[in-house]
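> The following block contains a protein sequence and its predicted model.
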Amino acid sequence: MPMYAALTYTRDVDWTSPEYAEEMKDYREFGQAAAAVIRGGNALYPTATATTVRVTGGKGGEVITSDGPYAETKEALTGFYLFECADLDEAVAYASRLPAAWDGAVEVRPVIEF
């Protein structure tokens, strides 16, 4: 069966903070309900913890790192799920049940398996 990445875009917050416990409950409930198709996934720490990596001059060039996200946006990539579904329609149906879809967005993309 095909695999789909469901990328969650929400407010850029620390989901480990106690103030988000109620919202995390919704994610745990989703995880239990969709366990049959979930093959992986996790939440990400806020973008302030990100390190952006670039290599100047192409392969073998100088490695340049900078603190913070690649781009500043209202909503940030805050997590992902890996679904194994029959088709895109099924993956979209599961993505629509993610709490991120209720006040943010979920991007669903097919996974290339090498």
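Arrived safely.

> C-alpha only now, for contacts and for neighbours.
Will do.

> What are the buried residues along the lengthiest helix in the chain?
As assigned by DSSP state H, the longest helix anywhere in the chain is helix 21-33. Residues 24, 27, 30, 31 are the ones in helix 21-33 that count as buried (16 or more other CA atoms under 10 Å).

> name the helices or strands packed onto it?
helix 99-103 (3 or more CA pairs under 8 Å, 6 or more residues apart in numbering; DSSP states H and E).

> How about residues contacting the helix it packs on?
Contacts made with helix 99-103 from outside it, assessed by CA atoms under 8 Å, 6 or more residues apart in numbering, are listed as 8, 9, 10, 23, 26, 27, 95, 96, 106.

> Could you export those residues as TSV, including distance to residue 77?
As requested, the contacts of helix 99-103 are arranged in TSV below (distance: CA to CA, whole Å):
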residue	distance to residue 77
8	6
9	5
10	7
23	17
26	18
27	16
95	15
96	16
106	9
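
> alright, now check it against this:
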Amino acid sequence: MTQYFLTMPHDAATEPTMESMQEFDPEELAAVMAAVEAFNTALQDSGAWLFAGGLHPPSTAKTVDTSSGEPRVLDEPFVEAPAYVGGFWVIEAPDEAAAIDWATQASRAVQTPIEVRALQDPPEL
């Protein structure tokens, strides 16, 4: 089976976090959190779940660069963009259509677009 990376974008201008989500309407937030929990449980029950996580915003990023020989640690994201990956799931699915079905369910749960990308197979040696 192929592994897929399902990503959830966040707005770079507002950099939403779990803390800032506390400002949302409590009932709406509870409904989204319940929908995400139900989605995660469905993934786990089906065997498609590999792992998932939420990321801190780009303003907290460090970029390590050794391309000039000596390591440099920069207090910045690798790339600046209007949106960034705020959360993700790594799943296993028999084909792209099944991965898109899971992404459709994720999009309904989190009420935002979800990008679907297959992980590359390792090179044959």
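In hand now; what should we look at? Just so it is clear, the model here is predicted, and its values are computed rather than measured.

> TM value for the aligned chains?
Here the TM-score for the pair of chains, by TM-score structural alignment, normalised by the length of structure 1, is 0.78; 111 aligned residues with a CA RMSD of 2.5 Å.

> sorry, back to before: of all the buried residues of helix 21-33 of structure 1, which comes closest to residue 65 of structure 1?
Ranked by distance to residue 65 of structure 1 (CA to CA), those are led by residue 24 at 31.7 Å.

> does the residue nearest in space to the middle of structure 2 sit in a helix, a strand or a coil?
Centroid check for structure 2 by CA atoms, centre = their mean gives residue 88 as the closest residue, at 2.0 Å. When classified by DSSP: H, G, I helix; E, B strand; the rest coil, residue 88 of structure 2 comes out as strand.

> can you pull the contacts of it?
With CA under 8 Å, 6+ apart, residue 88 of structure 2 has these contacts: 5, 6, 7, 8, 52, 53, 54.

> Can you list which of those carry over to structure 1?
Retained in structure 1 (both residues aligned by TM-score structural alignment, their matches' CA atoms under 8 Å) from the contacts of residue 88 of structure 2: 5, 6, 7, 8, 52, 53, 54.

> ok, back up a step: please enumerate residues in contact with the helix or strand just after the longest helix of structure 1?
Following helix 21-33 of structure 1 in sequence order, the next helix or strand is strand 38-43 (DSSP states H and E). Strand 38-43 of structure 1 has contacts (CA under 8 Å, 6+ apart) with 15, 31, 78, 79, 80, 81, 82, 83, 84.

> of all the buried residues of helix 21-33 of structure 1, which comes closest to residue 68 of structure 1?
residue 24 (24.3 Å).

> what's the matching residue for the closest one over in structure 2?
By TM-score structural alignment, residue 24 of structure 1 lines up with residue 33 in structure 2.

> Residue 59 of structure 2 belongs to a helix, doesn't it?
Yes: counting by three-state DSSP, residue 59 of structure 2 is found in a helix.

> Tell me how many other residues surround it.
By other CA atoms under 10 Å, the residues close to residue 59 of structure 2 number 12.

> what does residue 27 of structure 2 give?
9.

> sec struct for it, please.
helix.

> between the host helix or strand of residue 93 of structure 1 and strand 38-43, how big is the angle?
Assigned by DSSP H and E, residue 93 of structure 1 falls within helix 88-95. Between helix 88-95 of structure 1 and strand 38-43, the angle comes out at 40 degrees (axes from the mean of the first three to the mean of the last three CA atoms, to 10 degrees).

> average gap between helix 88-95 of structure 1 and structure 2?
Superposed on structure 2, helix 88-95 of structure 1 shows a mean distance to its aligned partners of 1.0 Å (mean CA distance after the TM-score superposition for structure 1).

> quick one: that helix to helix 21-33, angle?
Between helix 88-95 of structure 1 and helix 21-33, the angle comes out at 140 degrees (the same axes, to 10 degrees).
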